[in-house]
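Enquirer: Provide a 3D model corresponding to the input given below.
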Amino acid sequence: MTAPVTDPQASPWEQDGVRLEIDGELAVVTLCQPKRRNAQSPAMWRALSSVGRELPGSVRVVLLRGEGVSFSAGLDRAMFTAEGIPGERNFLQLAAAEDKDLDETIASYQEAFTWWRRPDLVSIAAVQGHAVGAGFQLALGCDLRVVADDVQFSMKETSLGLVPDLAGTKPLTELVGYARALEICATGRWVGAEEAAATGLANLAVPAAELEAAARDLAAALLAAPRSAVIETKVLLQGAGGRSYDEQRSAERVAQARRLRDLAGIGD
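Expert: As a prediction, the model looks like this:
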């Protein structure tokens, strides 16, 4: 078993609010600025993107968590001020950018939210307290969500005159349906644990004191299955929405043929 990575020299992203620990086939990514309720910044997004690029190939399951009372209170509000965040462009400066520059900048931010659904990984978000805006979308970036009974999701972007642009709109719509997704985003209202579990937004809701244990139990269950079978199944399910019934049956047959031959030791 690999020793957890806790040395700041070995985990260089801590200064930007992200800590990575590796324990064999499990990686734990922690938002580690609890005094700021894990408010997000472009520096945090760059750190999260780097974590995704640099994960060892041995990692099969990634657990995302937030330190402190809140998973993430969303975007650092300094981005809305004239002073901004030192070294980063504020919203007024972004708005004044050329189209290509602005598009590329937002795409670079989105990278922090997209790698969690890679086919070679299964990702779990353990969410407590507030998960607002960018925090909500980061939880949506994961494959699975375990929530504490005190969780409060909210998509505040529309209330601020913006749109959710960190890759959260598609998974939200897939999880709860178009009408409910529109209502959640357009009103910016709070979604608690009971509703999250009932609508499929959360896989499981547990008392706050049990959140870490429940998420790790789920990770252990995922690690118990053969990796190749989990990857094939994830790819099948990810593509199901874009296929017809017959196309999905065909994809199942092709995937199963690969599995049977792999298990029998028969190459291509």
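
Enquirer: could you use CA atoms for every contact and neighbour count after this?
Expert: Fine.

Enquirer: for the protein, which segments count as strands?
Expert: For the chain, the strands defined by DSSP state E occupy 18-23, 26-31, 61-66, 122-127, 130-132, 144-148, 152-154, 191-192, 204-206.

Enquirer: longest helix anywhere in this protein?
Expert: Counting by DSSP state H, the longest helix found in the chain is helix 245-264.

Enquirer: to check against the first, give me the structure of this:
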Amino acid sequence: MVTVQSLVLTAADRRLPVTLLDKDGVSLIVDDAVATVTLTNPAKRNAQSPALWRALAEAGSLLPGSVRVVVLRAEGVSFSAGLDRQAFTPEGFDGEPSFPEMARGSDAELDGIIAAYQDAFTWWRRNDIVSIAAVQGHAIGAGFQLALACDLRVCTEDVQFAMRETSLGLVPDLTGTHPLVGLVGYARALEICATGRSVHAEEAERTGLANLVVPAAELDGAVQDLAAALLAAPRDAVVETKALLRGAADRTYDEQRAAERAAQARRIRDLAGVAE
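Expert: Below you'll find the model as predicted:
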């Protein structure tokens, strides 16, 4: 029986990448310790839909344990123009609940639908991987939130981030509000969301939305260089460090000191080959 694990092992032996997913505007290719998730509908500027979100969630579930870095990229001139406008028609998407149908459901039903959509955006911050969004052109609404779902963002000089949900009478509900506030602060996050304005490359880099801004022709190379730098450090040290940093905002100073001590003790024992 052929399994995902056996395919990956075969590819590792041959030093060849393996495609584990290619459907609904999403592909997943694993090349040893690096996985690449690509949005593959450039004709629609990688507009998003529930089917795409399910494919993204599936991509996360298919990652083999060998993967340490996940790159999220998109084909075409835009990273993602946000939610497909078909969502705003009375019919919505074929086979999916429309907005009117969602509105008529119970609180629990509506909450469950939105929670399922959010699954596409949550796994990118797992402690066992570091995720990098390679962002070009427009990253609007759900596209902005997908870029924010990743740990790091490398952007092109023509990038335009915008959170347009509030302008449409909605709110950003695809997990983007927490990382946005963490990166730029409450006041700037409120202003960006409430006005729906565009954030261009210079501001994105200055405020921390972008870790790096490069010319479009250098985007892939810059992401590859960053992935290589991340892979240079021992995996367990990166995992422990990421967990420390992710939890820092929710801990007091003394709690963070204690967490650092516990993490360092684990690393010292591991390096010395002493079991806990």
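
Enquirer: picking up where we left off before, and the longest helix of the first structure, which stretch of the second structure?
Expert: Here helix 245-264 of the first structure aligns to the second structure at residues 253-272, judged by TM-score structural alignment.

Enquirer: mean shift between that stretch and the first structure?
Expert: Taking mean CA distance after the TM-score superposition for the first structure, the mean distance separating stretch 253-272 of the second structure from the aligned residues in the first structure is 0.7 Å.

Enquirer: give me the contacts around that stretch.
Expert: Contacts to stretch 253-272 of the second structure, defined as CA atoms under 8 Å, 6 or more residues apart in numbering, come from residues D236, A237, E240, L244, A248, A275, E276.

Enquirer: now do the same for the second one: its match in the first structure.
Expert: To tie it back to what came earlier, the one meant is A237 of the second structure. Correspondence of A237 of the second structure to the first structure, assessed by TM-score structural alignment: A229.

Enquirer: how many other residues sit next to its match?
Expert: By other CA atoms under 10 Å, 14 other residues sit near A229 of the first structure.

Enquirer: D103 of the first structure too?
Expert: 12.

Enquirer: and it, how far from A97 of the first structure?
Expert: Per CA to CA, to the nearest Å, D103 of the first structure is found 9 Å from A97 of the first structure.

Enquirer: check N203 of the first structure too.
Expert: 40 Å.

Enquirer: same deal with L211 of the first structure?
Expert: Distance from L211 of the first structure to A97 of the first structure, by CA to CA: 42 Å.

Enquirer: now the two most distant members of the contacts of stretch 253-272 of the second structure.
Expert: A248 and A275 (26.7 Å; CA to CA).

Enquirer: who has more neighbours, those two?
Expert: A248 (16 against 7).

Enquirer: burial measure for the closest residue to the more buried one other than its chain neighbours, as a count.
Expert: Nearest non-adjacent residue to A248 of the second structure, counting by CA to CA, 6 or more residues apart in numbering: Q256, 6.1 Å away. Neighbourhood size, Q256 of the second structure [other CA under 10 Å]: 17.

Enquirer: and the longest helix of the first structure, how far out from the chain's middle?
Expert: Centroid separation for helix 245-264 of the first structure versus its chain: 28 Å, with CA atoms, centre = their mean, to the nearest Å.

Enquirer: next, the buried residues of it.
Expert: Q248, A251, E252, A255, R258, R259 (16 or more other CA atoms under 10 Å).

Enquirer: nearest to D23 of the first structure, of those residues?
Expert: Sorting the buried residues of helix 245-264 of the first structure by how near they are to D23 of the first structure, with CA to CA, puts R259 at the top with 27.4 Å.

Enquirer: that closest one and A10 of the first structure: what is the separation?
Expert: R259 of the first structure is 37 Å from A10 of the first structure, by CA to CA.

Enquirer: between L211 and A97 of the first structure, which has more neighbouring residues?
Expert: Taking other CA under 10 Å, L211 of the first structure and A97 do not tie; L211 has more neighbours (21 against 14).

Enquirer: map the more buried one across to the second structure for me.
Expert: Under TM-score structural alignment, L211 of the first structure pairs with L219 in the second structure.

Enquirer: nearest spatial neighbour of the counterpart of P42 of the first structure in the second structure, skipping sequence neighbours?
Expert: Structural alignment (TM-score structural alignment) places P42 of the first structure against P50 in the second structure. Distances taken as CA to CA, 6+ apart put Y117 closest to P50 of the second structure, at 6.6 Å, once the chain neighbours are dropped.

Enquirer: to which residue of the first structure is D32 of the second structure aligned?
Expert: Taking TM-score structural alignment, the alignment pairs D32 of the second structure with G24 from the first structure.

Enquirer: and its match, how many neighbours?
Expert: There are 15 residues near G24 of the first structure, going by other CA under 10 Å.
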